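heads up, no residue letters with this:
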């Protein structure tokens, strides 16, 4: 199921989205790290970027990592320049 989701749904969708973004002058698209998304952490973001390129980055919300049991500082270090936006709220 997961391979189908990546190969048949996500990669084709984001390849088309990146192409459309470029056609309209958009060079950065940030995906928020929600736990219910296919892309929600450094590993899954880099999996997508390796397929569709660095137009895709992370809209990093550290509060999501708290409820997912993750380490926001470690995630930021791993993501590096792939973070395109950060927003936070009290948690």
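Cool, the structure landed. All values derive from a computational prediction rather than experimental measurement.

hey, let's count contacts and neighbours off CA atoms from now on
Noted.

Would you double-check that residue 84 falls in a helix?
No: going by DSSP: H, G, I helix; E, B strand; the rest coil, the assignment for residue 84 is strand, not a helix.

Put this next to the previous one:
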């Protein structure tokens, strides 16, 4: 039996949003050139933002997403892991 699926409310964070600035600073700290882009897909972040929690999605090197040929570029994935460590540890103890 089929029925309606989840609703994904659109969201956009401003480049000057504290969480965006924090992540860009973390990227700069590890020498990663980060680019802000829009994404038209539905994802967990839509649900998180709908509950008032700012969320950023990271493109960790996925290719041909949601196809039988989906794969990941491992060096890009590892860069995304480094970015998350930097984001979690930069300015430790400060609110973002």
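Good, I have the coordinates. Note that the structure is a prediction, hence the values are computed from the model and not measured.

Tell me how the two chains score on TM-score.
Once superposed, the chains reach a TM-score of 0.27 (TM-score structural alignment, normalised by the length of the first structure), with 47 aligned residues with a Cα RMSD of 4.6 Å.

and the longest helix anywhere in the second structure, what does it pack onto?
Determined from DSSP state H, the single longest helix within the second structure is helix 74-89. Under the contact definition 3 or more Cα pairs under 8 Å, 6 or more residues apart in numbering; DSSP states H and E, helix 74-89 of the second structure sits against helix 18-29.

Go again with 10 Å.
Judged by 3 or more Cα pairs under 10 Å, 6 or more residues apart in numbering; DSSP states H and E, helix 74-89 of the second structure is in contact with helix 18-29, strand 62-63.

Of those, which stretch is the most buried?
The highest mean neighbour count among those, using mean count of other Cα atoms under 10 Å, belongs to helix 18-29: a mean of 18.

right, and residue 48 of the first structure touches residue 18 too?
No: counting by Cα atoms under 10 Å, residue 48 of the first structure sits too far from residue 18 to count as a contact (11.4 Å).

between the helices and strands packed on helix 74-89 of the second structure, which one is nearest to residue 89 of the second structure?
helix 18-29 (8.7 Å; Cα to Cα).

now the angle from that closest one to helix 74-89?
Orientation check (axes from the mean of the first three to the mean of the last three Cα atoms, to 10 degrees): helix 18-29 of the second structure against helix 74-89 gives 120 degrees.
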